[in-house]
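Engineer: Fold the following and give me the result.
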Amino acid sequence: MSSITTAIILAAGMGSRMKSRYPKAMQRLGNRPMIGHLLETAQHSVDQIIVVVGPGMEELTHYVQPHQTIIQAERLGTGHAAKIGVSSLTEGKAVILYADNPLLTEDTMQRLLEAHTHDNKLSLLGMRPHNPGYYGRIIVDQKGMVERIVEYKDATEAEKQTTLCNAGMMCADVSDLKRWLAEITPNNAQNEYYLTDIVALAAREGHVTCVEGGEEELAGINSRAELAQAEARLQDRLRFRAMEQGVTLIDPASTFLSIDTKLAPDVIIEPHVFIGPGVTLEEGCLIRAFSHLEGCHVKANAVIGPYARLRPGTLCHEETHVGNFVELKNTTLGAGSKVNHLSYLGDSEVGTHSNIGAGSISCNYDGVFKHKTMIGDDCFIGSNSVMVAPVKIEDEAMTAAGSIITHDVPAGALAFGRARQANKLEQGRALQAALRKKKERG
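Structural biologist: Predicted coordinates:
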């Protein structure tokens, strides 16, 4: 028997219940298309992956590269899709997977593969969901061996009382799969070729083994509501893993993580924090409440938030502080530097131990091009400074509060970029009186 194992992922469905123009496999889960989860899991257990897609699914085809794709031109059922998927194979065994079962774990997939032996012609996954609903039922004999699977729409009332439900995925030799798939017919309520019909064919030739898994990883996703349920399960999984690795989540239920979030021990995350894709948090950093992070790297012992937003391309070095209502985009903040209040820095580089005063912004976009703001070490940027890029503020320089900085500031200099204040005596009182009279006249 060849040792080559191929995963065939069935991903041609549009998912009409999703009411989306995107393929069901591209719906996002944990800030990643759901098929991405299955690809990552399968890559640890099989030698190669083939994805069966539908016509016009160029985005999906591009996403799954470099894995091979085969187009199911006519959607004639899961049996038809599986037949197309194995058509190019000549040896080894194949495991049939579904793109809308993205939470399948590596451990369960490995158990499915190991259950297929010389004595077991076919292994399949089953579960006992809290509400069996419309799942196909796995029918077993008195010895507990699988006889067949009956789809809900074709099941009798007695068969619908069965609690063991089909999770869809199965494993067999390629030669057997090809032979069984050639024999099935669309004689059913849906007039489709059911992949599940091969189970009865396999049972006539030998043993069929059911490997049971939990609903939390095997439940399919066919609607927005089920997608939300899967997201909740995935978030529970990610939060538990983070805490097992030494991360403190003050309120786990209000913390949103992405599948690729990298968290070091002794990170502390306060309630209501959203972490999007591409975030790395190093040891000892504190993410305070109501902050939003994506595409950023926060180094050790930094403090972010509350109410801070870090956008892609941002790097906060050790012991930096990013405070209330501060937004950083494509910005490097040097070690020990602080941006504490109501500021925006985009396309900027800040050196070490510099302080950015409240309400300061870098004007990085001229309507066509982006420009850089460079701030050196030990600088003090006065409150409400506007730095019009491209501009460079050198080491130990200061800007006066309320300045508009349009030219480079030399090292150690103090830059004033504001109009001279003029006080007009008694004019304030007179203006207020005139305004009140105007209001009284209506």
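
Engineer: contacts and neighbour counts: CA atoms only from here.
Structural biologist: OK.

Engineer: Going along the chain, name the strands of the stretch 51-200 of the chain.
Structural biologist: Secondary structure of the stretch 51-200 of the chain (DSSP state E, counting those that start in this stretch): strands at 68-71, 93-98, 120-127, 137-140, 146-150, 165-173.

Engineer: okay, these in a markdown table with distance to residue 355 next?
Structural biologist: Formatted as a markdown table, these follow (distance: least, Cα to Cα, whole Å):
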| stretch | distance to residue 355 |
| --- | --- |
| strand 68-71 | 52 |
| strand 93-98 | 53 |
| strand 120-127 | 57 |
| strand 137-140 | 65 |
| strand 146-150 | 67 |
| strand 165-173 | 57 |
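
Engineer: Flag every buried residue along stretch 194-213.
Structural biologist: Across stretch 194-213, burial judged by 16 or more other Cα atoms under 10 Å covers 194-203, 207-213.

Engineer: Dump the strands of the stretch 51-200 of the chain to CSV, plus mean neighbour count and distance to residue 417.
Structural biologist: Formatted as CSV, these follow (neighbours: other Cα atoms under 10 Å; distance: least, Cα to Cα, whole Å):
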stretch, mean neighbour count, distance to residue 417
strand 68-71, 18, 60
strand 93-98, 25, 62
strand 120-127, 24, 70
strand 137-140, 22, 76
strand 146-150, 21, 78
strand 165-173, 25, 68
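
Engineer: To check against the first, give me the structure of this:
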Amino acid sequence: MDKCVLILAGGKGKRMKSDLPKVLHKVCGKEMLNHVIDVMRKSDFESINIIIGKGADQVKIATKEKNVTYSFQSEQLGTGHAVMCAKEFLKDKDGIVAIFAGDAPLISEDTVKKFIKFHEQGGYKATLLTSILEHPDGYGRIIRNSQDGVERIVEHKDCSADELKVKEVNAAMYCFDIKILLNGLEKIKNDNAQKEYYLTDMIEILRKAGEKIGAMAIDFEETLGVNSRVQLSEVERIMRNRINKKHMENGVTIIDPNCTYIGEDVQIEKDTIVYPGNVIEGNSIIKEGCILYPNSRIVSSIISENVTIQSSVILESKIGSNTTVGPFAYIRPETSIGSHARIGDFVEIKKSKIGNNTKVSHLTYIGDAEVGKNCNFGCGTVVVNYDGKEKHKTIIGDNSFIGCNTNLVSPVEVEDNTYIAAGSTITEKVPEGSLAIARSRQVNKKDWVSKNNLKK
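Structural biologist: Coordinates of the predicted model:
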């Protein structure tokens, strides 16, 4: 038996006032559509089909690694019409299909699994999710019969005065028997105020055909969709609170959850302390016992045990255990820093490997380099890795001491146990055990100031 899902993602979202398709706006660092896809994947659906329309190429690019298929909706003529566009995807399948919205990212894996179980165990041909609202303005109402079964769903703009008093609303999330759905789609009409094909009409069509229809009520928060920037911020707040609460329950100290921004896919281990203003994104892993002082950004990086970070940016890199970073360090992609290292203020490291116990304390740039263990970089060191056309590599051996204001002109190698005098520009290999001095001898010209009438 097939178990698949359709995700509606064809609308542009005019109220967002954006050139970006609505479903690609991000919540906690991830596109809303990708939140929904990830939940569906965790909920054991075998195949996922995205119904795309406006901005179809952008949606495909954003979801290219998600192993999904696509159906195209050339005109946006309602939710029923969107599902009609997926007939080719559904035609040879026999089982159940769930239908969710790509702009409703708060639905949880637990709820989706309960929903499918409710549908299957109840023997329903159609099941919908609902919520109870004290003020349900704008939502489609669930109209029940005298046996408390679902009679039909009426869109707000089509409700009678009595129907407007109903507080149970449609969450616009469904599960259908595939063959029943395909047959019913042929009977949906667009004789309504909007001249659109409503998927909600399927409920009345199936009831009249004598099919069994179920409804499962859930927390309204999980059903929230996004149609404006205001709603986007509200959904962001809810998801951020969920994420932060999960980490705190797992043993992480978050000093001020309202000012801490952690992506959904981030992993943080116990006894780490996160101060306000930190932004942790992508697939970052923060291991045990770290201290993240205020105002750092960490993206898709691995931070090992007992690392301390202050006001720094770390992108797609790895930091070894017991290392300190910052303040104001910039660790660019493809960098690996060893354990017990020190990366200090106003240091930039790009695509380099830094060994254990090495200190790069301040005002230094290291790019495209391989640095050994127990090295020390003086203030103002620059690895000159770019010749105007190509990047070149610098190799620095273990136990090297690089004096202040040194230029290492790549490609160049500095072997183990070497010293470089301050102010040197190194263009040739420094052999092991050597002191390299690459600067002019000092010359003092006596009385030069007065002879040139420069005395003040």
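
Engineer: With both chains overlaid, what TM-score comes out?
Structural biologist: Once superposed, the chains reach a TM-score of 0.87 (TM-score structural alignment, normalised by the length of structure 1), with 433 aligned residues with a Cα RMSD of 2.8 Å.

Engineer: To residue 291 of structure 1, which of the strands of the stretch 51-200 of structure 1 lies closest?
Structural biologist: Minimum separation from residue 291 of structure 1 across these (Cα to Cα) falls at strand 93-98, 35.4 Å.

Engineer: residue range for the closest one in structure 2?
Structural biologist: Mapping strand 93-98 of structure 1 onto structure 2 (TM-score structural alignment) gives residues 96-101.

Engineer: Residue 143 of structure 2 and residue 159 touch, don't they?
Structural biologist: No - using Cα atoms under 8 Å as the test, residue 143 of structure 2 is too far from residue 159 to be in contact (10.3 Å).

Engineer: Look through structure 2 and tell me its longest helix.
Structural biologist: In structure 2, assigned by DSSP state H, the helix with the most residues is helix 229-249.

Engineer: tell me what that helix is packed against?
Structural biologist: Packing partners of helix 229-249 of structure 2 (3 or more Cα pairs under 8 Å, 6 or more residues apart in numbering; DSSP states H and E): strand 26-27, strand 261-262.

Engineer: what comes into contact with stretch 261-275 of structure 2?
Structural biologist: For stretch 261-275 of structure 2, the surrounding residues in contact (Cα atoms under 8 Å, 6 or more residues apart in numbering) are 28-30, 240, 243-244, 247, 250-256, 260, 277-295.

Engineer: list the contacts for the nearest residue to residue 386 of structure 1 once chain neighbours are set aside?
Structural biologist: Spatial nearest neighbour of residue 386 of structure 1, excluding adjacent residues (Cα to Cα, 6 or more residues apart in numbering): residue 404 at 4.7 Å. Going by Cα under 8 Å, 6+ apart, residue 404 of structure 1 touches 385-388, 416-418.

Engineer: repeat that for 10 Å
Structural biologist: When contacts are counted by Cα atoms under 10 Å, 6 or more residues apart in numbering, residue 404 of structure 1 touches 360-361, 384-388, 415-419.

Engineer: Go through those and name the one nearest residue 73 of structure 1.
Structural biologist: residue 361 (53.7 Å).

Engineer: how about the aligned residue in structure 2 for residue 188 of structure 1, what does it touch?
Structural biologist: Taking TM-score structural alignment for the superposition, residue 188 of structure 1 sits opposite residue 192 in structure 2. For residue 192 of structure 2, the contacting residues are 155, 157-158, 198, by Cα under 10 Å, 6+ apart.

Engineer: Now list the buried members of those.
Structural biologist: Using 16+ other Cα under 10 Å, the buried members of those are 155, 198.

Engineer: once you map the contacts of residue 192 of structure 2 onto structure 1, which are still in contact?
Structural biologist: Compared against structure 1 with both residues aligned by TM-score structural alignment, their matches' Cα atoms under 10 Å, those retain 155, 157-158, 198.

Engineer: from those, which two are the most distant?
Structural biologist: The span of those, defined through Cα to Cα, is set by 157 and 198 at 12.5 Å.

Engineer: Selecting buried members of the contacts of residue 404 of structure 1 in PyMOL, what would you type?
Structural biologist: A single PyMOL command is used to select the members of the contacts of residue 404 of structure 1 judged buried by 16+ other Cα under 10 Å:
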select buried, resi 360+361+384+385+386+387+388+415+416+417
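
Engineer: Please consider this matter closed, and thank you.
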